[in-house]
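> got a structure for you, letters missing:
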């Protein structure tokens, strides 16, 4: 039953995937040195791709890249599985998909605390959403935040009227009063605030001390080791440049996103970046494995996974450490 739920969830994302990958040109067929790389329109998803392009890192490693924007992580996983994408970026709420064998994590990006449960003016707590319509992009970090908030309040999804919708629809539906609350993330929340000034944040991943929410770059489960190592090396070099040039990284991400730098800077405040050396160390000492296992255990509680797998089965830690040593 649970396997069917996951398969249905991916099928549900197929329409969005078709829209997102429709712009892929024939030159981005995934062969040769060209890679089609998915991302979400936020600082986490865009910054390394923007840096890699600006700094000539793809060319340095004998590659070229076609960035493709997507509305969420599950849609990218669908595109990977149908051969329409080579690599993608996912937030913590979509980590159940690689954990269930549908993709491989090739690199950890950041730790993010950008997810919230928001409510319309007058609703001051998660309990105030009982029986109300709450919009959420299913299988994403927005749903993760909603689940965590409900658990903390002693509630479940049965206590609300869950309305499944993609992230842009959440923004418009909340702004027009069609839903009472939402599980969603920054920078989209900034857009909502502009339209609904009295909006309330009734739960936040920042309020969960000791919890870690990693974002990641993924490839299709059937990997191409030589190309993967080159791609990971590009990501690592871009990652270290970002760690040393925070303001410039925000500017480059804003350029790729065609967004206001101030909004991207606000989004970046919810992100913890780490150097490649730190990520290698945390891979080797098991810290990354603990992050991923903690997420998997959460997904078991929500029914998205039937059991918590060994992180080594879906995180290519050896690939990451070997690429760093090149």
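Structure received. None of these values were measured; they are calculated from a predicted model.
> all contacts plus neighbour counts: C-alpha atoms, from now on.
Will do.
> Tell me the helices and strands packed up against the host helix or strand of residue 78.
In this structure, residue 78 sits in helix 73-81 according to DSSP states H and E. In terms of contacts (3 or more Cα pairs under 8 Å, 6 or more residues apart in numbering; DSSP states H and E), helix 73-81 is packed against helix 2-12, helix 14-21, strand 87-90.
> Comparing those, which comes out most buried?
Highest mean neighbour count among the helices and strands packed on helix 73-81 (mean count of other Cα atoms under 10 Å): strand 87-90, with a mean of 29.
> what does that strand contact?
35-40, 45, 72-74, 76-77, 80, 215-220 (Cα atoms under 8 Å, 6 or more residues apart in numbering).
> next helix or strand past it?
helix 96-99.
> just how off-centre is that next one within its chain?
Distance of helix 96-99 from the chain centroid (Cα atoms, centre = their mean, to the nearest Å) equals 12 Å.
> Please apply the same query to stretch 161-170.
17 Å.
> One more: stretch 142-162?
That offset, for stretch 142-162, works out to 19 Å (Cα atoms, centre = their mean).
> And that stretch, what's buried?
Within stretch 142-162, the residues that count as buried by 16 or more other Cα atoms under 10 Å are 142-150, 155-156, 160-162.
> who's sitting farthest from the centroid in this structure?
Ranked by distance from the centre of the chain (Cα atoms, centre = their mean), the top residue is residue 122, with 30.3 Å.
> does that one count as helix, strand or coil?
coil (DSSP: H, G, I helix; E, B strand; the rest coil).
> Mind naming the longest strand for the chain?
The longest strand of the chain (DSSP state E) is strand 104-112.
> which residues sit against that strand?
Outside strand 104-112, the residues that touch it by Cα under 8 Å, 6+ apart are 44, 98, 212-221, 223, 228, 232, 235, 239, 270-274, 279, 314-317, 319-320.
> ok, now with 7 Å
Contacts to strand 104-112, defined as Cα atoms under 7 Å, 6 or more residues apart in numbering, come from residues 98, 212-221, 232, 270-274, 314-316, 320.
> the inter-axis angle of it versus helix 73-81?
Orientation of strand 104-112 against helix 73-81 (axes from the mean of the first three to the mean of the last three Cα atoms, to 10 degrees) gives an angle of 160 degrees.
> Included below, for side-by-side comparison, is a second structure:
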């Protein structure tokens, strides 16, 4: 018996409403995996953001003048170089070296760009330099009209920013050169920052004073007479540098090292980026005077070293000047006022080589 052939059913046409494979709902296992990955990514980003915020340590860092010798502090702040090394720095203007040293001795700010740590150290404050950018005092002697020579300073009033400041030491160097005694042959009058001493000269309260190279163009335009640069006397003396206390180093060594890295990179940045550097100079010096900005920049690249090492000979000179009034200075050694370990570490780590390549 022959069976009838079975009909072969044609496959049904795909419905227009049928979903393509790509539009099918994800399987539960896939959904779980995707959610898990998203959660991990969220946690990772949160931790990274939190860690980045925690890494920025807030710190105040002081500077005592509006001269170009302080500008690496400003540039490191403005160009984000302190942040690069984990610090959120608040630059604090302190009115002169004496005030800056007193603030440092009190621990606020804990780091200051100043050179006058020797006298404070001798009086019991264990302050040290971890770097230094001046081995001479680039202070210019200006006098009021009517005085034509340095020999005429005898019996006159010489303005300084404060006792124990760089201008105070510059005055001692000048008077020694002239064979004159301070406060006997020439009265030393503390008068605050450059601008205030300039006002004192105008008012006749002092007869002469020291102005840094940043302020010199203004002093000349005001009619004051420039007689001498202390640097021309050839005296090696320790000037401005990054200073802190041994106690702060002991408890915050990483912070000091980070600040020093930003400080040094700013020096290299200034050399390589004139326009950006002068913009920051203008902000902190509070002037747009082109002569001041140009003089400041040219003075910077001529006098500030890319490797900020101290001068022990310069510290000894300060000790010798202090010895008549401070007997403890006679037995002090220059090495007790510096901590070279940070610079040595950076040398060994190749930091200076890296800076030279980054800022050719």
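Received, thanks. This structure is a prediction, so every number in the text was calculated from the model and none was measured.
> circling back: kindly reformat the helices and strands packed on helix 73-81 of structure 1 as a markdown table and extend each row with distance to residue 60 of structure 1.
Output for the helices and strands packed on helix 73-81 of structure 1, formatted as a markdown table (distance: least, Cα to Cα, whole Å):
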| stretch | distance to residue 60 of structure 1 |
| --- | --- |
| helix 2-12 | 35 |
| helix 14-21 | 26 |
| strand 87-90 | 19 |
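> out of the ones you listed, nearest to residue 174 of structure 1?
Among the helices and strands packed on helix 73-81 of structure 1, helix 14-21 comes nearest to residue 174 of structure 1, with 20.0 Å by Cα to Cα.
> Spit out the contact partners of the equivalent of residue 77 of structure 1 over in structure 2.
Counting by TM-score structural alignment, residue 77 of structure 1 lines up with residue 101 in structure 2. Going by Cα under 7 Å, 6+ apart, residue 101 of structure 2 touches 116, 117.
> Report the next helix or strand after the lengthiest helix in structure 2 in sequence order.
Criterion DSSP state H: the longest helix present in structure 2 is helix 28-55. Next helix or strand after helix 28-55 of structure 2 toward the C-terminus (DSSP H and E): strand 57-63.
> now for that following strand, which elements pack on it?
Here strand 57-63 of structure 2 touches strand 87-93, strand 111-114, going by 3 or more Cα pairs under 7 Å, 6 or more residues apart in numbering; DSSP states H and E.
> Matching residue 251 of structure 1 against structure 2, which residue comes up?
Counting by TM-score structural alignment, residue 251 of structure 1 lines up with residue 279 in structure 2.
> so which helix or strand takes in its match?
Residue-wise, residue 279 of structure 2 maps onto helix 274-285 under DSSP H and E.
> how big's the offset between that helix and structure 1?
Superposed on structure 1, helix 274-285 of structure 2 shows a mean distance to its aligned partners of 3.0 Å (mean Cα distance after the TM-score superposition for structure 1).
> That helix: how far from the chain's middle?
Chain-centre distance of helix 274-285 of structure 2: 14 Å, with Cα atoms, centre = their mean.
> Can you check what angle separates it from strand 87-93?
Per the same axes, to 10 degrees, the angle that helix 274-285 of structure 2 makes with strand 87-93 is 60 degrees.
> tell me what helix 274-285 of structure 2 is packed against?
Here helix 274-285 of structure 2 touches helix 71-78, helix 290-303, going by 3+ Cα pairs under 7 Å, 6+ apart.
> Any idea which of those helices gets closest to residue 141 of structure 2?
helix 290-303 (16.4 Å).
> In structure 1, which residues correspond to the next helix or strand after the closest one?
Per DSSP H and E, the first helix or strand lying C-terminal to helix 290-303 of structure 2 is helix 312-322. Mapped onto structure 1 using TM-score structural alignment, helix 312-322 of structure 2 covers residues 289-299.
> Compare the matching stretch with structure 2 and give me the mean distance after superposition.
Compared with structure 2 after the fit, stretch 289-299 of structure 1 shows a mean deviation of 2.8 Å (mean Cα distance after the TM-score superposition for structure 1).
> hmm, who's touching that stretch?
Stretch 289-299 of structure 1 has contacts (Cα under 7 Å, 6+ apart) with 96, 99, 212, 283, 305, 308, 311.
> Tell me who's in contact with the second one.
Right, residue 99 of structure 1. The contact partners of residue 99 of structure 1, by Cα under 7 Å, 6+ apart, come to 296, 309, 314.
> List the contacts of the residue nearest to the spatial centre of structure 2.
Nearest residue to the geometric centre of structure 2 (Cα atoms, centre = their mean): residue 73, 2.4 Å. Residue 73 of structure 2 makes contact with residue 263, according to Cα under 7 Å, 6+ apart.
> now the corresponding residue of structure 1 for it: how far from residue 128 of structure 1?
Using TM-score structural alignment, the partner of residue 73 of structure 2 in structure 1 is residue 49. Computed as Cα to Cα, to the nearest Å, the residue 49 of structure 1 to residue 128 of structure 1 distance reads 40 Å.
> returning to that earlier point: and of the helices and strands packed on helix 73-81 of structure 1, who's closest to residue 176 of structure 1?
Smallest distance to residue 176 of structure 1 across the helices and strands packed on helix 73-81 of structure 1 (Cα to Cα): 22.2 Å, for helix 14-21.
> That closest one aligns to what range in structure 2?
Aligned using TM-score structural alignment, helix 14-21 of structure 1 spans no residues in structure 2.
> who's in contact with that helix?
In this structure, residues lying in contact with helix 14-21 of structure 1 by Cα under 7 Å, 6+ apart are 69, 70, 75, 76, 78, 79, 84.
> Tell me which stretches of the stretch 101-250 of structure 2 form strands.
111-114, 127-129, 139-143, 157-160, 187-190, 208-212, 225-229, 241-245 (DSSP state E, counting those that start in this stretch).
> possible to save these as TSV with distance to residue 87 of structure 2?
Shown next, in TSV, are these (distance: least, Cα to Cα, whole Å):
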stretch	distance to residue 87 of structure 2
strand 111-114	13
strand 127-129	20
strand 139-143	32
strand 157-160	34
strand 187-190	35
strand 208-212	30
strand 225-229	37
strand 241-245	16
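> Tell me which of the ones you listed is the most buried.
Highest mean neighbour count among these (mean count of other Cα under 10 Å): strand 111-114, a mean of 30.
> Pull up the aligned stretch in structure 1 for that strand.
Counting by TM-score structural alignment, strand 111-114 of structure 2 falls onto residues 87-90 of structure 1.
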